[in-house]
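*Asks:* Next comes the sequence, and after it the predicted model I'd like to discuss.
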Amino acid sequence: MPATKPDSKADLFTAAPLPVAPLDDQQRLACLRLIRSENVGPVTFRELINRYGGATQALDALPELGRRGGRGRAIRLCDSATAQRELEQAQKAGATPIFTIEPGYPRNLAALDVPPPLIYVKGRTSLLQEPSVAVVGPRQASAAGRKLARLFAAALGEAGLVVVSGLARGIDGVAHETALPTGTIAVLAGGVDKIYPPEHDELYARISDTGCIVSEMPCGFTPRGSDFPRRNRIISGMSLGVLVVEAAKRSGTLHTARRAAEQGREVFAIPGHPLDPRAEGTNYLLKEGATLVTEPADIISALKPLTAQGDRTFREVAPDTTTLEAFAPEPLPEIAESDRDRVLAVLGPHPVELDEIARATHLSIRAIRAILIELDLAGRIERHGAALVSRIND
């Protein structure tokens, strides 16, 4: 079961216990089949697991759920052979799949409204359970920016924080290189076996040996431009906070900072000269409410309360791994055809919250969630996070 969303920033690293029962080969194959089946997005994956108690049971239910939602043709299910090939390819690349419903999945990432159902990891997977901070900046970084990235990454690592970044040129590469002795995680836009940029092949190899490589994409996947924003949400989602060293006014670095703010993470920015275009983004973030930092101690002192560790170093206290209670699937509520019609009738192209649907239809949230699973599998709605939904024109 995915970790519960924290009630406050202080709960990010200490609140929800992680699952302790690893999936067996059959369960792992079923989970991958479910994720790769038609119209099963991250929200519906989680809802199906919660409703049926396992991926195998959910797969069996998909055709009927889609039919009840008004789908005219059968849902395309991912077959076992296709899913098995993906798992075998990952094994050849030295990567391990970790699902949200098994131990080892990053705690902070699991706390998001819509965490990636699956990530592939390569290297020291134990780093995923350590408190971490992202260090990001432009590819065309200044000499001063590179020096600051080294200074901050080294001090943050010595304080016990794992440094997370995206293996890009510039600030990302400097942060990874500096944090190798203390722990670093590289999040890729492509598969964990797709080194980008190619000139970071040696750095990639060193991170694979002493750090950790992470991606939500299958091995062999070559990244496209649209995949980098998806990667950015994982960089920020894994971290307690994000440090922006330099950033242009319009850049992927600012996108990472925006995602961090949306996820409830701390956003730190180093101020820059007003005439330097590489400082426009960081200065803008500061005007928008980011925390101004001029030395690593500023970040360390700000993040200490989020882990409830006081003056101790971040790794002196191991993360809580309390055993979860035995999970029982929720019984499905009775859904009448008129109930589905009522939900569809109040939906339009503008996303609305589940609470609004409940007020308009006088249906329970449990019933609405069950109806939305059916409508989602039928391709009649679009999810916008965990609690927002809109109707797709029939």
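*Replies:* Thanks, I have it.
*Asks:* all contacts plus neighbour counts: C-alpha atoms, from now on.
*Replies:* Noted.
*Asks:* so Leu344 sits in a strand?
*Replies:* No: counting by DSSP: H, G, I helix; E, B strand; the rest coil, Leu344 is not found in a strand; it is helix.
*Asks:* Quick check: closest non-adjacent residue to it.
*Replies:* Spatial nearest neighbour of Leu344, excluding adjacent residues (C-alpha to C-alpha, 6 or more residues apart in numbering): Arg391 at 7.3 Å.
*Asks:* try Gly385
*Replies:* With C-alpha to C-alpha, 6+ apart as the criterion, Gly385 has its nearest non-adjacent residue at 6.0 Å, and that residue is Val114.
*Asks:* Now do the contacts for the one you found.
*Replies:* Neighbouring residues of Val114 by C-alpha atoms under 8 Å, 6 or more residues apart in numbering: 42-43, 385-386.
*Asks:* what's the distance between it and Asp172?
*Replies:* Val114 sits 25 Å away from Asp172, going by C-alpha to C-alpha, to the nearest Å.
*Asks:* picking up where we left off before, doesn't Glu382 make contact with the residue nearest to Leu344?
*Replies:* Yes: if you go by C-alpha atoms under 8 Å, Arg391 and Glu382 touch, sitting 6.2 Å apart.
*Asks:* circling back to that earlier point, any idea how far Leu65 is from the residue nearest to Leu344?
*Replies:* Distance from Arg391 to Leu65, by C-alpha to C-alpha: 18 Å.
*Asks:* Just the buried ones among the contacts of Val114, please.
*Replies:* Buried subset of the contacts of Val114 (neighbour count, 16 or more other C-alpha atoms under 10 Å): 42-43, 386.
*Asks:* With distance to Ala153 and secondary structure added, can I get those residues in CSV?
*Replies:* Output for the buried ones among the contacts of Val114, formatted as CSV (distance: C-alpha to C-alpha, whole Å; DSSP: H, G, I helix; E, B strand; the rest coil):
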residue, distance to Ala153, secondary structure
Pro42, 32, helix
Val43, 34, helix
Ala386, 33, coil
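*Asks:* try this one next to it:
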Amino acid sequence: MSQFTDNTYWIAIAHLPRWGTERINRLIIDVVHEKQMTWDAFFTLNKDEWQKIFPFTDKELTDLENVKTDIPRLAFIAEQLQNEGFEVIPINDTAYPTLLKENLKIRSCPPVIYIKGRKSLLQEKAVAIVGSRKAGKAALEFTDAVAKKCVADQKVIVSGFAKGVDLQALDSTLAVNGKSIIVLPQGIITFQSGFKKYYQPIVSGNVLVVSTFFPKAAWEVGLAMARNVYIYGLAEEIYVAESDNKGGTWEGAMNGIKRQRKIYVRIPEQLEKNANLELIRLGAVPVDAYGAVMDINSATTIQAASLVAESTEPYHTINRDIEKEILGLLKTGSFTVKEITETVKPDWDNRKLSGFLKKNPNIKTVSGKPVRYTIQDVIVTSLF
């Protein structure tokens, strides 16, 4: 089977409508690894044959029949990708980034990635620098300093090509002849203006453009949010320049903390309004304006923390000793809010306690009436 034909089938499988990522990955495992079938052989089967060999639901069978009829259209897209110098890298290809599999596992790992540029960058040590589109001066200066330090350490910078921190990370990297991976919030074919702007660093091997979305997908907010997962997934180290207490940067950092990854967060300057300290309280590693790790208990850090004007959520004033007492209690079993209050006797009202229990990534909810809380067990499965 030719590379062109194979790519057509991979595009068809990777973007099965309304199939979750994990379901698609399990189909790939079943077809390619367990049954040792080619996609060409798979798509020559009819509905009855699929039903005999695979445990598909009626909806899944219908979806597969529909995508089978769509193969000619997808072949034109595969041809365009090939003619314009893009590469299609499926999840079982040796060029597929190992770190992405390790970080995202079967549940979230994209079945296919589309790239243009020097693909060996996918296998090099990489650092993600993330933050707000409307980042302040301190956050942008931090981004510049960390990017240049990482380039000096021969590390690739991963960014999402959004305004603010993302573009600062990219520009600072290229300014010192560093290497960068741009992770797109859109289909790779729709990034034509970007390819023109970064033509020289792409052909020189300093920039690799990556997309996980359907090749002709236009930019949209949902894709921008989904893209953040892949930025974090492609990096060994993650630096947060500035985060609100919601949105893509916050969600990505919280997910990283929950997976017990090291998330480095800049200690904010006096009177900055952001959620950086909240991320540090939840388990992120505090760093200074140049990315150097700080001791959260040091006098300098505590002084800075006491003068920071963060968001006005009640959770932001949590006392660390009480927090530790609650976590210690939850390690022994599951408890209701009332039981936690009676045992720990925190100097908090119920609203503040509930906010802490719901926001802390180490705590999980146990369904029932009343709701109970306990420590989250982090369990992740390997991909292949």
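*Replies:* Looks like it came in fine. Because the structure is a prediction, the values reported are computed rather than measured.
*Asks:* picking up where we left off before, quick check, nearest of the buried ones among the contacts of Val114 of structure 1 to Phe221 of structure 1?
*Replies:* Nearest to Phe221 of structure 1 out of these is Pro42 (C-alpha to C-alpha; 19.1 Å).
*Asks:* In contact with that closest one, which residues?
*Replies:* 35, 114-117.
*Asks:* Ile231 of structure 2 too?
*Replies:* 128, 158-160, 183.
*Asks:* so how many other residues sit close to Arg36 of structure 1?
*Replies:* Arg36 of structure 1 is flanked by 18 other residues according to other C-alpha atoms under 10 Å.
*Asks:* I'd like to know which of the buried ones among the contacts of Val114 of structure 1 is nearest to Glu295 of structure 1.
*Replies:* Once C-alpha to C-alpha is applied, the member of these that ends up nearest Glu295 of structure 1 is Ala386, at 36.7 Å.
*Asks:* Could you pull up the residues touching whatever residue of structure 2 lines up with Arg231 of structure 1?
*Replies:* Aligning on TM-score structural alignment places Arg231 of structure 1 opposite Arg227 in structure 2. Neighbour list for Arg227 of structure 2: 160, 183-185, 212 [criterion: C-alpha under 8 Å, 6+ apart].
*Asks:* one more time with 6 Å, if that's ok
*Replies:* Residues in contact with Arg227 of structure 2 (C-alpha atoms under 6 Å, 6 or more residues apart in numbering) are Pro185.
*Asks:* Check which helix or strand it maps to.
*Replies:* Assessed by DSSP states H and E, Arg227 of structure 2 sits inside helix 221-233.
*Asks:* Mean deviation, that helix versus structure 1?
*Replies:* On superposition with structure 1, the mean distance recorded for helix 221-233 of structure 2 (mean C-alpha distance after the TM-score superposition for structure 1) is 0.7 Å.
*Asks:* now the angle from the next helix or strand after that helix to helix 221-233?
*Replies:* Reading on from helix 221-233 of structure 2 to the C-terminus, the next helix or strand found by DSSP H and E is strand 237-242. Between strand 237-242 of structure 2 and helix 221-233, the angle comes out at 130 degrees (axes from the mean of the first three to the mean of the last three C-alpha atoms, to 10 degrees).
*Asks:* Strand 237-242 of structure 2 maps to which residues in structure 1?
*Replies:* Against structure 1, strand 237-242 of structure 2 falls on residues 241-246 (TM-score structural alignment).
*Asks:* Then stretch 340-355 of structure 2?
*Replies:* Using TM-score structural alignment, none of the residues of structure 1 align to stretch 340-355 of structure 2.
*Asks:* first to last residue in that stretch, what's the distance?
*Replies:* Across stretch 340-355 of structure 2, first to last residue, C-alpha to C-alpha, it's 13 Å.
*Asks:* who touches the helix or strand hosting Thr341 of structure 2?
*Replies:* When elements are assigned from DSSP H and E, Thr341 of structure 2 belongs to helix 337-344. Applying C-alpha under 6 Å, 6+ apart, helix 337-344 of structure 2 turns out to have no external contacts.
*Asks:* other SSEs contacting the helix or strand that it is followed by?
*Replies:* Using DSSP H and E, the helix or strand that directly follows helix 337-344 of structure 2 along the chain is helix 350-359. Packed against helix 350-359 of structure 2, as judged by 3 or more C-alpha pairs under 6 Å, 6 or more residues apart in numbering; DSSP states H and E, are no other helices or strands.
*Asks:* Pull out the buried residues from helix 350-359 of structure 2.
*Replies:* Of all the residues in helix 350-359 of structure 2, those buried under the rule 16+ other C-alpha under 10 Å are 352-353, 356-357.
*Asks:* And for the aligned residue in structure 2 for Ala168 of structure 1, the neighbour number?
*Replies:* Using TM-score structural alignment as the criterion, Ala168 of structure 1 maps onto Ala162 of structure 2. Using other C-alpha under 10 Å, Ala162 of structure 2 is surrounded by 18 other residues.
*Asks:* swap in Ala226 of structure 2?
*Replies:* Ala226 of structure 2 has 15 neighbouring residues, counting by other C-alpha under 10 Å.
*Asks:* secondary structure element for the closest residue to it other than its chain neighbours?
*Replies:* Using C-alpha to C-alpha, 6+ apart and skipping residues adjacent in sequence, the residue nearest Ala226 of structure 2 is Pro185, 7.7 Å away. Assigned by DSSP H and E, Pro185 of structure 2 falls within no helix or strand.
*Asks:* three-state assignment of the spatially closest residue to the match of Ala168 of structure 1 that is not a sequence neighbour?
*Replies:* Nearest non-adjacent residue to Ala162 of structure 2, counting by C-alpha to C-alpha, 6+ apart: Arg133, 6.5 Å away. On the three-state scheme (three-state DSSP), Arg133 of structure 2 is labelled coil.
*Asks:* and the aligned partner of Arg133 of structure 2 in structure 1, how far is that from Arg146 of structure 1?
*Replies:* With TM-score structural alignment defining the correspondence, Arg133 of structure 2 maps onto Arg139 in structure 1. Computed as C-alpha to C-alpha, the Arg139 of structure 1 to Arg146 of structure 1 distance reads 10 Å.
*Asks:* Could you do Glu177 of structure 1 as well?
*Replies:* 11 Å.
*Asks:* Great, nothing more from me.
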